[in-house]
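Student: sequence and predicted structure are below.
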Amino acid sequence: MEKVAVLGAGSWGTALALVLADNGHEVHLWTHRENLAEEINQTHRNEKYLKDIDLPQSITASHDLGATVENAKHVILVVPTKAMREVCGQLKEVLNDKVIITHASKGIEPGSYKRVSEVISEEIPKEKYEDIVVLSGPSHAEEVSLRQPTTVTVSAEELEVAEKVQDLFINRQFRVYTSPDLVGVELGGALKNIIALGAGISDGLGYGDNAKAALITRGLAEIARLGTSKGANPLTFSGLTGIGDLIVTCTSSHSRNWRAGNKLGQGYPLEEVLDQMGMVVEGVRTTKAAFQLAQEQGVEMPITSGIYRILFESADPRDVVDELMTRIRRHEMEDLTNILDEKMND
């Protein structure tokens, strides 16, 4: 049994805390909301984020960051990407022992285009952690909290450290693989949220399964193009953190990115949609970052560009779909061939 600090008491952070508690670990869950910490400790529930789910009594919540991480061997970061720098800045002040940092947040920082692990490494001195691990894959918190079968991937620069995190989480309901491709695992998890917004928009417009299947497939090509331009292995995008995460996020009402896109497709303005959601929709921020990064890298991403225009330029979703459907004709295998050729010539 190990003491594990989970930072972030939203739906995903709470679900991961439950997995760790099931595995017999001493879990300390941090939230910046004192009233939420009191609710979890008194009722053993987190009704706002995981309704009707009983939490093990081995999960202790606190709004005191220093007390949460004291003597912990593992720190699991599950906060929104927009809060990552701020939380890491606080974390570095209270870390006294060297820990393994695992993050389960999916996004790219606009402006810097940094992956989450890069943000963490910039904010926390290397002497305070053994390595940074990413945990990603097709995993709705609601299903994990019900102990339904779920499979994810962990990746780190040091395989031995990734295997420690694999051992920390893995159980009969929560299977964990390892991957050597840290860049691909992070980018796959971040970029799929953009395509999930698009899938929701398509459904909100009343389009059918044909349109969504095309969107997912061509969206995967865009993810692979941008990912490989940043050094990812293209094969990673055919795995759990690529097509696996893309499918689950584009086809389920559990997905907040799909739900937000669905509202946009129905004609609701972005600000109203975000207010109604009540939770962070990572795909919105990531769309801006990916659009800007693609322009800088010279990577063609027409679906991402279209969604960017819907989100930030008030473009009509139907007009964007019409433009995508009337693009210049091309060969489907061009993308895959170009990606593989570029990787082999590296």
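Tutor: It's in. Residues are numbered from 1 along each chain as shown.

Student: from now on I want contacts and neighbour counts done on CA atoms only, so please keep to that.
Tutor: Fine.

Student: check which helix or strand residue 119 maps to.
Tutor: helix 116-123 (DSSP states H and E).

Student: report all helices and strands that that helix contacts.
Tutor: Packing contacts for helix 116-123, counted by 3 or more Cα pairs under 8 Å, 6 or more residues apart in numbering; DSSP states H and E, involve helix 84-94, strand 129-136.

Student: quick one: the nearest residue to residue 138 once chain neighbours are set aside from residue 153, how far?
Tutor: Nearest residue to residue 138 in three dimensions, chain neighbours excluded: residue 245, at 4.0 Å (Cα to Cα, 6 or more residues apart in numbering). According to Cα to Cα, to the nearest Å, residue 245 stands 11 Å off from residue 153.

Student: anything in contact with each of these two?
Tutor: Both residue 245 and residue 153 are contacted by residue 137, under the criterion Cα atoms under 8 Å, 6 or more residues apart in numbering.

Student: of these two, who's got more company?
Tutor: In this view residue 245 and residue 153 are compared by other Cα atoms under 10 Å, and residue 245 has more residues nearby, 24 against 20.

Student: quick check: closest non-adjacent residue to residue 40.
Tutor: Leaving aside its chain neighbours, residue 40 sits nearest to residue 46 (5.8 Å; criterion: Cα to Cα, 6+ apart).

Student: next one for the comparison:
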Amino acid sequence: MTKKVAVLGAGSWGSILADILTENGHDVRLWSNVPAQVAEMNEFHTNTHYLDDYTYSKDLHAYDDLKEALDQVDAILFVVPTKASRIVAKQVATILKETGNKPIVIHASKGLEQVTHKRISEVIEEEISADIRGSVVVFSGPSHAEEVANRDLTTIVSASADPAAASFVQDLFMNKFLRIYTNNDVIGVEIGAAMKNIIAVGAGMLHGMGYGDNAKAALITRGLAEIARLGTSFGANQLTFMGLSGVGDLIVTATSVHSRNWRAGDQLGKGKSLDDVVADMGMVIEGVGTAKAAYELAQQQGIDMPITNAIYDVLYNNKEINLVIESLLNREGKAELAE
């Protein structure tokens, strides 16, 4: 059955998800606050800043008027950078109060808000009150936009405290190459999604410095232990971190050239400054901001996260990568399962 869906954010992931929903037969409105991007999408069906060799469905329509994009939709999908989530949520709330429409709210962003250290679903719930919306659903998993654009086989998690809402989102996206699993562990799915970006930056650093697979495997494995330690301290299910939004998303983000976080780390490992890396990327590197939020959160909660701390030191304290690696390796020995 055709649903009306507003996708907020026309970056690589947002625009591809909008195109997939259109292909699945839904009425999709893709919103961007960049008029030139909207004009390009509608006239040429391209989004060259993000995916320069991809042509979108002619049935996908882009909007720069948020109220028009949200008109009578069944669902709203947030795919904006973490730092913009609260701003856009406030705007959405104002419109929903005017219209009286109560759509399900989905988000596919991956990060922790600066200063508050809150998960994105918490930000959405704070700004869009329950009386003006449906349930909140998190959409996350190992999924590079470039590979979904090629219709590569992909599995993603639809997580919500409301099973019916999770199933609704599952039905929206399922097709012959995209398989969706439901989960009720919103905390675990969001923590896994945010934290893997930090570990991916570290994995890129190792590659840039010339380290091999042994070092990368060690970082990814011990990084996963840190992610689970943080998540379970907030009530997440340990098994979630063994699933798609945990180890699955960590593997794909920490090992692929498609990953902005990995590419950023790789350039840092080769000696570039963080300012130059950010300027060269031209797109949001979520792991950089999340590293600061996660570091502060771990300090606040008294959680041992040595890898996160080390990456934070490189990014924000200008410490040399080889020195933080040495510091990590020279810590006092401990049992692997002594978490």
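Tutor: Right, received. Where do you want to start? Since this is a predicted model, take the numbers as computed values, not measurements.

Student: residue 303 of the first structure - how many residues pack around it?
Tutor: 20.

Student: in the helix holding residue 119 of the first structure, which residues are buried?
Tutor: In terms of neighbour count (16 or more other Cα atoms under 10 Å), helix 116-123 of the first structure has its buried residues at 116, 117, 119, 120, 123.

Student: and stretch 143-159 of the second structure, by the same measure?
Tutor: Residues of stretch 143-159 of the second structure classed as buried: 143, 144, 145, 146, 148, 149, 154, 155, 156, 157, 158, 159 (neighbour count, 16+ other Cα under 10 Å).

Student: that one aligns to what range in the first structure?
Tutor: Stretch 143-159 of the second structure lines up with residues 139-155 of the first structure when matched by TM-score structural alignment.

Student: do you know how far residue 276 of the first structure is from residue 107 of the first structure?
Tutor: Remark: distance between residue 276 of the first structure and residue 107 of the first structure (Cα to Cα) = 21 Å.

Student: the more surrounded of those two?
Tutor: residue 107 (30 against 11).

Student: could you find the closest non-adjacent residue to the more buried one?
Tutor: Closest residue to residue 107 of the first structure apart from its sequence neighbours, by Cα to Cα, 6+ apart: residue 190 at 4.3 Å.

Student: residue in the second structure paired with that neighbour?
Tutor: In the second structure, residue 190 of the first structure lands on residue 194 (TM-score structural alignment).

Student: and the helix ranked longest in the second structure, what's buried?
Tutor: Counting residues, the longest helix found in the second structure (DSSP state H) is helix 186-208. Burial within helix 186-208 of the second structure, assessed by neighbour count using 16+ other Cα under 10 Å, is assigned to 186-208.

Student: following it, which helix or strand comes up?
Tutor: helix 213-233.

Student: okay, that next one sits on what stretch of the first structure?
Tutor: Per the alignment by TM-score structural alignment, helix 213-233 of the second structure matches residues 209-229 in the first structure.

Student: what residues does that stretch touch?
Tutor: Contacting residues not belonging to stretch 209-229 of the first structure are listed as 183-184, 187-188, 191-192, 195, 198-199, 202-203, 233-234, 237, 242-243, 246-247, 250, 294, 297, 299-301, 303-304, 335-336, 339, 343 [Cα under 8 Å, 6+ apart].

Student: mean deviation of that stretch from the second structure?
Tutor: Stretch 209-229 of the first structure differs from its equivalent in the second structure by a mean of 0.3 Å after superposition (mean Cα distance after the TM-score superposition for the first structure).

Student: show me how far that stretch is from its chain's centre.
Tutor: Centre-to-centre, stretch 209-229 of the first structure and its host chain are 17 Å apart (Cα atoms, centre = their mean, to the nearest Å).
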